[in-house]
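Undergrad: show me the folded form of this:
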Amino acid sequence: MRTSQTPLSLKDAHLINAMLTIGYVLPLYFTKYTRLSFSKTQANNWSRSKNPSERWRDDPTVIKARLLSVSVSMIASLSLMHYIVVTNQSNATNSVWDTATRYLGFSFRMRDLPAHLVTPMLFLGPLYGRYLARDLPFMRPRTLNKPNKNTFNWIVFRNYVIAPISEEVVWRSCLVCAYRLAGASNAFIVFFSPISFGSAHLHHVWETYNMYGRTRQALWRALLLTIFQFTYTTLFGFHSAFLLLRTGSLLPSISAHIFCNFMGFPQLQEELQRYSHRRRRKPYLGLVSCFN
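TA: The predicted structure follows:
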């Protein structure tokens, strides 16, 4: 129930949660430019080439259209939450930036810099594996086997700029703000609000099912992969929400998101097997892997 101390009720916050999640995902299927298309070609050994008539998520035209879509969704979410904050705050003299800084996490403080190192500390094992493989950015130029340079640039821009920023703004800045205005506890915010973030990735089941030929095996694979993705994105949401609440700034959450997108999901067992012949390095790799 809404009270004088809580401008929003918990029911209102849940409604905003649903609105922001649907408002981010649903527009991806509004137009032919953002929708994906697949033929009925079945995958051979879980791999197949893209047909010219198909539109996959890594196509430059699809990326551009979807980046525009999520950017509009992000701005709309910020506008909604800013309006709610301004209309419910007691001090009407606060500037727009003061409101954004206090409620939405748009602040930078030197004391928050160590928070940016928390996520890399959790990846010490995989980072060491990248070091052994000489696969870190500062060690050698990274090369990706992409069709052309234009495609590579748009994929990088999506994965490391627009996607992390827009998702953290919507599910951390705006959504956490809504639950804080509803008087929810920090524990509730950390462990409940990221569920919608994980749920926003469930639509990938349709993409995987179609990509692998729309068979029963393809459906089973799509369900397993999507459940796995839902699990680790929700777990990351716990971590990201904690960083926001602990620091009051959205920046550590964004940097954590970019870093995790770069590293991918840790494959610790694979790393240990890959470098098992390095007797002096394997024990250290196993030790630092304990941080993950």
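Undergrad: CA only for contacts and neighbour counts going forward, please
TA: Will do.
Undergrad: the stretch 51-200 of the chain: strands as residue ranges?
TA: Here the stretch 51-200 of the chain has no strands by DSSP state E, counting those that start in this stretch.
Undergrad: so who does Val25 touch?
TA: The neighbours of Val25, taking Cα atoms under 8 Å, 6 or more residues apart in numbering as the test, are Ala200.
Undergrad: can you tell me the element it falls in?
TA: Using DSSP states H and E, Val25 sits in helix 10-25.
Undergrad: pull out the buried residues from that helix.
TA: The neighbour-count check on helix 10-25 (16 or more other Cα atoms under 10 Å) flags 10, 12-14, 16-17, 20-21, 23-25 as buried.
Undergrad: do stretch 117-124 as well
TA: Neighbour-count burial for stretch 117-124 flags 119-120, 122-124 (criterion: 16+ other Cα under 10 Å).
Undergrad: quick one on the thing from earlier: roughly how far out does the helix holding Val25 sit from the chain middle?
TA: Chain-centre distance of helix 10-25: 17 Å, with Cα atoms, centre = their mean, to the nearest Å.
Undergrad: cool, stretch 5-15 as well?
TA: With Cα atoms, centre = their mean as the basis, stretch 5-15 stands 25 Å off its chain's centre.
Undergrad: please look at Leu219 and Met211 and confirm they touch.
TA: No - under the criterion of Cα atoms under 8 Å, Leu219 is not in contact with Met211, lying 10.2 Å apart.
Undergrad: out of those two, which sits in the more crowded spot?
TA: Per other Cα atoms under 10 Å, whichever of Leu219 and Met211 has more neighbours is Met211, with 25 against 18.
Undergrad: second input sequence below; structure requested for side-by-side comparison:
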Amino acid sequence: MLWPERVLFSHLSFQESLGCCLLLGFILISSLYAWRTGLPRNHPRTVKRRIVSVMVVCGVSPLILLFFSSSSDGHRAYPLSTWLGLRSDHLLQAAVYPLILTMVLFAGPMVMMMMECSASETEEEPQAFQILALRNYIVAPFAEEFTFRACMLPVLWPHCQLLGSVIVCPFFFGVAHIHHVIERLSNNNGSPVVHICLESLFQFCYTSVFGAYSCYLFLRTGHLIGPVVCHMFCNFMGFPDFAGIMQFSIWKAATLACVFVVGLVAFAFLLQPVTDPLLFGNTVYTDVS
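TA: Predicted coordinates:
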């Protein structure tokens, strides 16, 4: 066998765990700039090359994790694939339950989307649209969840447990999106610098909030598939357009506002029971005895 059958990470100090996370995040973001095309980030050639880069990084990241791991046969040691949430048991529940939970949270935006779906026609740009869809809805969600959740949480978990991990881990995910500031400034078409910085700060905040939710899903289910599927769904939905409610008539706007509130309240009530570790056979990310 090329690597130990069972490993653990409890031997690492907190500083070493943070160092491992920084290294993983740095390698992923650096891979995006490995190609110097001089083209915008959404140009098909740039997108294709970045897809290759992040897929290579996803192959290297587990090896970095192995380097930081310690071989063991103890009762808290598991195969690396199990730490990474790459399990086949309870797979259907792990994919469906978190998605339903997230859809409950997005009840308002989903209803709004259906209302807006009247007679809008989509312009077809086959190649450009397909490659952007591949990046936004498949590659980016998988690569980000694999790096920022599956590879970082195993080293953070022994020190932080559930609450600490949900607070600390999203910081790396939020900071990783700051690189968009550089791209926006370099491709600035006249937007004020302050506007670009505020936009990036807003992106940092909401990606950090999503990162916390995604960490929670990963640690509660012990599966990677739930966070990936939810990330795909959230990328498709985008950030809720609260201001868009005002474009409708009074009664429709009031109905929409109610659906937004009901979705949020229902989500809060369902969060714990729907992510109960027992539903997913999760014995990895449970309180250390």
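Undergrad: can you list the buried residues of helix 10-25 of structure 1 in CSV and add distance to Gly198 of structure 1?
TA: Shown next, in CSV, are the buried residues of helix 10-25 of structure 1 (distance: Cα to Cα, whole Å):
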residue, distance to Gly198 of structure 1
Leu10, 20
Asp12, 21
Ala13, 18
His14, 15
Ile16, 16
Asn17, 13
Leu20, 13
Thr21, 10
Gly23, 15
Tyr24, 13
Val25, 12
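Undergrad: residue in structure 1 matching Met113 of structure 2?
TA: Matched across to structure 1, Met113 of structure 2 falls on Arg130, judged by TM-score structural alignment.
Undergrad: re the thing from before, including distance to Ile75 of structure 1, could the buried residues of stretch 117-124 of structure 1 go into JSON lines?
TA: Below are these laid out as JSON lines (distance: Cα to Cα, whole Å):
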{"residue": "Thr119", "distance to Ile75 of structure 1": "27"}
{"residue": "Pro120", "distance to Ile75 of structure 1": "29"}
{"residue": "Leu122", "distance to Ile75 of structure 1": "32"}
{"residue": "Phe123", "distance to Ile75 of structure 1": "32"}
{"residue": "Leu124", "distance to Ile75 of structure 1": "35"}
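Undergrad: which position in structure 2 aligns with Val176 of structure 1?
TA: Per TM-score structural alignment, Val176 of structure 1 is aligned with Leu153.
Undergrad: list the contacts for the residue mapped onto Asn17 of structure 1 from structure 2?
TA: With TM-score structural alignment as the matching criterion, the partner of Asn17 of structure 1 in structure 2 is Cys21. Cys21 of structure 2 makes contact with 148, 151-152, 172, according to Cα under 8 Å, 6+ apart.
Undergrad: do the same with Val229 of structure 2
TA: Neighbour list for Val229 of structure 2: 95, 99, 141 [criterion: Cα under 8 Å, 6+ apart].
Undergrad: in a markdown table: those residues, plus neighbour count.
TA: As requested, the contacts of Val229 of structure 2 are exported to a markdown table (neighbours: other Cα atoms under 10 Å):
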| residue | neighbour count |
| --- | --- |
| Ala95 | 19 |
| Leu99 | 22 |
| Pro141 | 20 |
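Undergrad: re the thing from before, the helix holding Val25 of structure 1 vs structure 2, mean deviation?
TA: In the superposition against structure 2, helix 10-25 of structure 1 averages 0.6 Å from its aligned positions (mean Cα distance after the TM-score superposition for structure 1).
Undergrad: cross the contacts of Val229 of structure 2 against helices and list the overlap.
TA: If you go by DSSP state H, the contacts of Val229 of structure 2 have 95, 99, 141 in helices.
Undergrad: any idea what Ala76 of structure 1 aligns with in structure 2?
TA: When structure 2 is aligned by TM-score structural alignment, Ala76 of structure 1 is paired with Val60.
Undergrad: repeat that for Thr61 of structure 1.
TA: In structure 2, Thr61 of structure 1 lines up with Arg45, judged by TM-score structural alignment.
Undergrad: again with Phe192 of structure 1
TA: Aligning on TM-score structural alignment places Phe192 of structure 1 opposite Val168 in structure 2.
Undergrad: returning to that earlier point: which ones are touching the match of Ala76 of structure 1?
TA: Shown in contact with Val60 of structure 2 (Cα under 8 Å, 6+ apart): no residues.
Undergrad: now do the contacts for the match of Val176 of structure 1.
TA: The contact partners of Leu153 of structure 2, by Cα under 8 Å, 6+ apart, come to 165, 169, 215.
Undergrad: measure it to Arg220 of structure 2 for me?
TA: Using Cα to Cα, to the nearest Å, one gets 12 Å for the distance from Leu153 of structure 2 to Arg220 of structure 2.
Undergrad: now swap in Asp241 of structure 2 and tell me
TA: For Asp241 of structure 2, the distance to Arg220 of structure 2 - Cα to Cα - is 29 Å.
Undergrad: neighbour count winner among those two?
TA: Comparing Asp241 of structure 2 with Arg220 by other Cα under 10 Å, the one with more neighbours is Arg220, at 25 against 12.
Undergrad: okay, and the more buried one sits in which element?
TA: Going by DSSP H and E, Arg220 of structure 2 is in helix 193-221.
Undergrad: mean distance of that helix to its aligned residues in structure 1, please.
TA: Relative to structure 1, helix 193-221 of structure 2 is 0.7 Å off (mean Cα distance after the TM-score superposition for structure 1).
Undergrad: what range in structure 1 matches that helix?
TA: Counting by TM-score structural alignment, helix 193-221 of structure 2 falls onto residues 219-247 of structure 1.
Undergrad: the closest residue in space to Gln203 of structure 2 that isn't next to it in sequence and Met114 of structure 2, how far apart?
TA: Leaving aside its sequence neighbours, Gln203 of structure 2 sits nearest to His177 (Cα to Cα, 6 or more residues apart in numbering; 7.4 Å). For His177 of structure 2, the distance to Met114 of structure 2 equals 30 Å [Cα to Cα].
Undergrad: these two: who's more crowded?
TA: His177 (16 against 9).
Undergrad: and the more buried one, what's its match in structure 1?
TA: By TM-score structural alignment, His177 of structure 2 lines up with His201 in structure 1.
Undergrad: kindly report the same for Cys258 of structure 2.
TA: Aligned against structure 1 by TM-score structural alignment, Cys258 of structure 2 finds its counterpart in Leu287.
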